[in-house]
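[1] Below is the structure, and that's it, no one-letter string:
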């Protein structure tokens, strides 16, 4: 049991585990911010533009079956408006993560060394001979 606790302590104190825990906590808070942004800022104007629709109210009600005379089950609904809002949440989060990773990669990328310009190669004997012939023909 002592070896297990020692290994767990090493794992928990490693930088990667702590960084991951901080990332999860910040990610949860970031998710709430994005949800609020989508629910409270983005979706109301979109709903207004398409005729005053509140996306969280969009749903399809499935027919309920009668169990006994006068007693009815609560109707099940497919809440596609909530799904649309959740999908937009995901897209905003994915865009933010993409932009953040792109910026980090740009910062961490090492500048590529400029390719060295090679000196022109010495002409081969054939090329030398052809050049001499060309120059002689120009003179005539």
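    Here it is on my side, so go on. The structure displayed is predicted, hence computed values, not measured ones.

[2] Please count neighbours and contacts with C-alpha atoms only from this point.
    Will do.

[3] and residue 66, how many neighbours?
    Neighbour count for residue 66, taken as other CA atoms under 10 Å: 11.

[4] Hmm, it is touching residue 72, no?
    Yes. Residue 66 is in contact with residue 72 according to CA atoms under 8 Å; the separation is 4.9 Å.

[5] which residues does residue 55 contact?
    If you count contacts by CA atoms under 8 Å, 6 or more residues apart in numbering, residue 55 has them with 43, 47, 81, 82, 84, 85.

[6] Pasting the second one now:
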């Protein structure tokens, strides 16, 4: 079997296609949740923290240096922990929404009915049980 035909067989498997669809939908879903966090959740948290955006939270190690004309000669050195907090909140919300989605999906999914054992297996079980007696 040639490499191209093996690759076609690999791609044709349902799991690979399902995974590709899941990645694309997950990326789009991530953008939706990021928009929710940036547009609704973070402004609400900003109001609770005194109107300061999380992205603005930082610890300045070395302030920016400006010359007499007001031109910046050395950039500010700061630890921007606010962006990290926002990304963590993003992640937690995405994980929570995916958890809710999976939970609802599992609730809707019906368990597969067990297939009846073949007739020969039933016959062998009867023979086994009768020999035990």
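    Right, received. Where do you want to start? Computed from a predicted model, the values in this text were never measured in an experiment.

[7] Would you pull the TM-score for this pair?
    The TM-score (TM-score structural alignment, normalised by the length of the second structure) is 0.69; 105 aligned residues with a CA RMSD of 2.4 Å.

[8] Could you work out the most separated pair of the contacts of residue 55 of the first structure?
    Using CA to CA, the pair of the contacts of residue 55 of the first structure lying farthest apart is 47 and 82, separated by 12.9 Å.

[9] the more surrounded of those two?
    Neighbours per residue (other CA under 10 Å) separate residue 47 of the first structure from residue 82, with residue 82 holding more: 17 against 13.

[10] what's the nearest residue to the more buried one if we skip its chain neighbours?
    Take residue 82 of the first structure and drop its neighbours on the chain: the residue closest to it by CA to CA, 6 or more residues apart in numbering is residue 56, 5.1 Å away.

[11] The one you found looks like it's in a strand, true?
    No. Counting by DSSP: H, G, I helix; E, B strand; the rest coil, one finds residue 56 of the first structure to be helix, located in no strand.

[12] if I pick whatever residue of the second structure lines up with it, what's in contact with it?
    Aligned by TM-score structural alignment, residue 56 of the first structure pairs with residue 55 of the second structure. Counting by CA under 8 Å, 6+ apart, residue 55 of the second structure touches 80, 81, 82, 83, 86.

[13] How about residue 84 of the first structure?
    Applying CA under 8 Å, 6+ apart, the residues near residue 84 of the first structure are residue 55.

[14] for the second structure, what spans make up the helices?
    3-12, 14-36, 42-48, 81-108, 119-132 (DSSP state H).

[15] List the buried residues for stretch 78-96 of the first structure?
    The neighbour-count check on stretch 78-96 of the first structure (16 or more other CA atoms under 10 Å) flags 81, 82, 85, 88, 89, 90, 92, 93 as buried.

[16] got those residues as JSON lines, with distance to residue 101 of the first structure columns?
    Output for these, formatted as JSON lines (distance: CA to CA, whole Å):
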{"residue": "81", "distance to residue 101 of the first structure": "30"}
{"residue": "82", "distance to residue 101 of the first structure": "28"}
{"residue": "85", "distance to residue 101 of the first structure": "24"}
{"residue": "88", "distance to residue 101 of the first structure": "20"}
{"residue": "89", "distance to residue 101 of the first structure": "18"}
{"residue": "90", "distance to residue 101 of the first structure": "16"}
{"residue": "92", "distance to residue 101 of the first structure": "14"}
{"residue": "93", "distance to residue 101 of the first structure": "12"}
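
[17] Taking those, tell me the two that lie furthest apart.
    81 and 93 (18.6 Å).

[18] if we can go back for a sec, closest to residue 61 of the second structure out of the helices of the second structure?
    helix 81-108 (12.6 Å).

[19] and the angle for that closest one with helix 14-36?
    Here the directions of helix 81-108 of the second structure and helix 14-36 differ by 130 degrees (axes from the mean of the first three to the mean of the last three CA atoms, to 10 degrees).

[20] against the first structure, where does helix 81-108 of the second structure fall?
    Per the alignment by TM-score structural alignment, helix 81-108 of the second structure matches residues 80-107 in the first structure.
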